[in-house]
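# Sequence first, predicted model second:
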Amino acid sequence: MLPISSLRSSSSRRAAQQAPSVPVLKYLTFRLGAEVYGIDILCVQEIRSYEEPTRLAHAPEFVKGVLHLRGVIVPVVDLRLKLHCAEASYNAFTVVIVLKVQDMLLGAIVDAVADVVALQDDAIKPAPRFQGAVDTAFVRGIANVDGGMLIVVDIESLLSPAEMGLLQQAGQPESVP
């Protein structure tokens, strides 16, 4: 388990030294395959090393199961599968980010946690909108960080209301085998 306060980055220190007139928000960055994503640090409860969750029968493929976390049943989703990325194998860098989403805890499996970055709100540019098959509703925007692209995710938009309902049910103690 890695406490969030221990994550520091040079870019967040540089941003803290500046006196921006635009609000600055911090994002935990993580990798899914070759892409780097960011999520609002205020949603992050903790980062845990990967452990195999208890599988739930008839759950969608991206729902890997549940974990028991200090008396709380936490549903776990694999973000690679949810975002239709090529599936990578679980290894020593794979982690579960425990998030607070709509008053519930949710575990998100990612390839690796990278850093915490501070971004001014105007540094996040709107994501391009594609008609048809590409759903970018969960993408808050895209930022250029240290010469690379950071996809800023709105975790509450990533899961549909039906999926959130399913995960809330999974978090109930009576649904665990």
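Perfect, I can see it now.
# contacts, neighbours, all on C-alpha from now
Will do.
# Which positions in stretch 129-140 come out as buried?
For stretch 129-140, a neighbour-count test (16 or more other CA atoms under 10 Å) marks 136, 138, 139, 140 as buried.
# ditto for stretch 170-177
In stretch 170-177, counting by 16+ other CA under 10 Å, buried: 170, 171, 176.
# Would you state the strands of this protein in chain order?
For the chain, the strands defined by DSSP state E cover 24-32, 35-40, 44-49, 63-69, 72-78, 95-101, 104-110, 112-120, 139-145, 148-153.
# Out of these, flag the one nearest residue 161.
strand 95-101 (11.9 Å; CA to CA).
# for the closest one, packing partners?
If contacts are counted by 3 or more CA pairs under 8 Å, 6 or more residues apart in numbering; DSSP states H and E, strand 95-101 sits against strand 44-49, strand 104-110.
# Share the number of residues neighbouring residue 114, please.
When counting by other CA atoms under 10 Å, one arrives at 15 neighbours for residue 114.
# Number of residues surrounding residue 99?
23.
# Now it: closest residue in space, sequence neighbours ignored.
residue 44 (4.5 Å; CA to CA, 6 or more residues apart in numbering).
# Show the contacting residues for that neighbour.
Residues near residue 44 by CA atoms under 8 Å, 6 or more residues apart in numbering: 4, 28, 97, 98, 99, 100.
# for comparison:
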Amino acid sequence: MTMNQEENHQYLTFKLDDEVFALGIDKVREVLDYTSVTKVPQTPDFMRGVINLRGSVVPVVDMRLKFGMAKTEKTVNTCIIIVEINLEGETTVLGALADSVQEVLDLEPHQIEPAPKIGTKLRTEFIRGMGKRDEQFIIILDIDKVFSSEELATVQMTSSNAH
């Protein structure tokens, strides 16, 4: 499979705690205001539950918990980013809980550096690189790699059980 040369350079940035993260805009379906999430028993901590998105059950993941931060507290800015994840050829839709969405920005490949191997609490395999904007680092996520297939299997079971 060859990578499309016209690769998307637009990213949606969002905050978790004091860190700014970014997702390729091609992965983002929409951004919702925080709505109540139905808790599902026996799911991992970072799975906050499910929401009903126009008749589909969409699992919601707390990105802060996933990255070892404190649980997301609901504020006026808390939102759910609906993303499409590609895993082993399957597309899974899930909601990523974020403290706030910042903006859509353009980052050219030369503005993105590889992820540092040390000094970050995050596992680096799901970081596509570090963007820089006005002296602030932006951690660019490879959302397809943030969740392992086992974790997403739980998520998929959650959504199928909820029907």
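Yep, that arrived. Only a predicted model underlies this, so the values are computations on that prediction, with no experimental measurement involved.
# one step back: got CSV for the strands of structure 1, with distance to residue 13 of structure 1 too?
Converted to CSV, these look like this (distance: least, CA to CA, whole Å):
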stretch, distance to residue 13 of structure 1
strand 24-32, 11
strand 35-40, 17
strand 44-49, 20
strand 63-69, 32
strand 72-78, 31
strand 95-101, 23
strand 104-110, 25
strand 112-120, 8
strand 139-145, 14
strand 148-153, 18
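# out of the ones you listed, which comes closest to residue 85 of structure 1?
strand 24-32 (7.5 Å).
# Just give me the mean distance for the closest one relative to structure 2.
When structure 2 is superposed, strand 24-32 of structure 1 averages 0.8 Å from its matched positions, counting by mean CA distance after the TM-score superposition for structure 1.
# about what we covered before: between the buried residues of stretch 129-140 of structure 1, which is nearest residue 120 of structure 1?
Nearest to residue 120 of structure 1, judged by CA to CA, of the buried residues of stretch 129-140 of structure 1 is residue 140 at 13.5 Å.
# What does that closest one correspond to in structure 2?
Mapped onto structure 2 by TM-score structural alignment, residue 140 of structure 1 lines up with residue 128.
# wait, that match sits on residue 141?
Yes. Using CA atoms under 8 Å, residue 128 of structure 2 is in contact with residue 141, at 5.4 Å.
# From what I see, residue 157 of structure 1 and residue 137 are in contact.
Yes. If you go by CA under 8 Å, residue 157 of structure 1 and residue 137 touch, sitting 6.7 Å apart.
# For residue 142 of structure 1, give its distance to residue 36 of structure 1.
10 Å (CA to CA, to the nearest Å).
# Then residue 95 of structure 1?
14 Å.
# Could you pull up the residues touching residue 15 of structure 2?
Contact partners of residue 15 of structure 2, counting by CA under 8 Å, 6+ apart, are 21, 98, 99, 100, 101, 102.
# and the residue mapped onto residue 155 of structure 2 from structure 1, how many neighbours does it have?
Correspondence of residue 155 of structure 2 to structure 1, assessed by TM-score structural alignment: residue 167. Residue 167 of structure 1 sits with 23 neighbouring residues when counted by other CA under 10 Å.
# what does residue 7 of structure 2 give?
Neighbours of residue 7 of structure 2 under the rule other CA under 10 Å: 11.
# gap between it and residue 64 of structure 2?
From residue 7 of structure 2 across to residue 64 of structure 2, the span is 28 Å (CA to CA).
# who does the helix ranked longest in structure 1 touch, helix- and strand-wise?
Counting residues, the longest helix found in structure 1 (DSSP state H) is helix 161-170. Judged by 3+ CA pairs under 8 Å, 6+ apart, helix 161-170 of structure 1 is in contact with strand 72-78.
# I appreciate the help and will end here.
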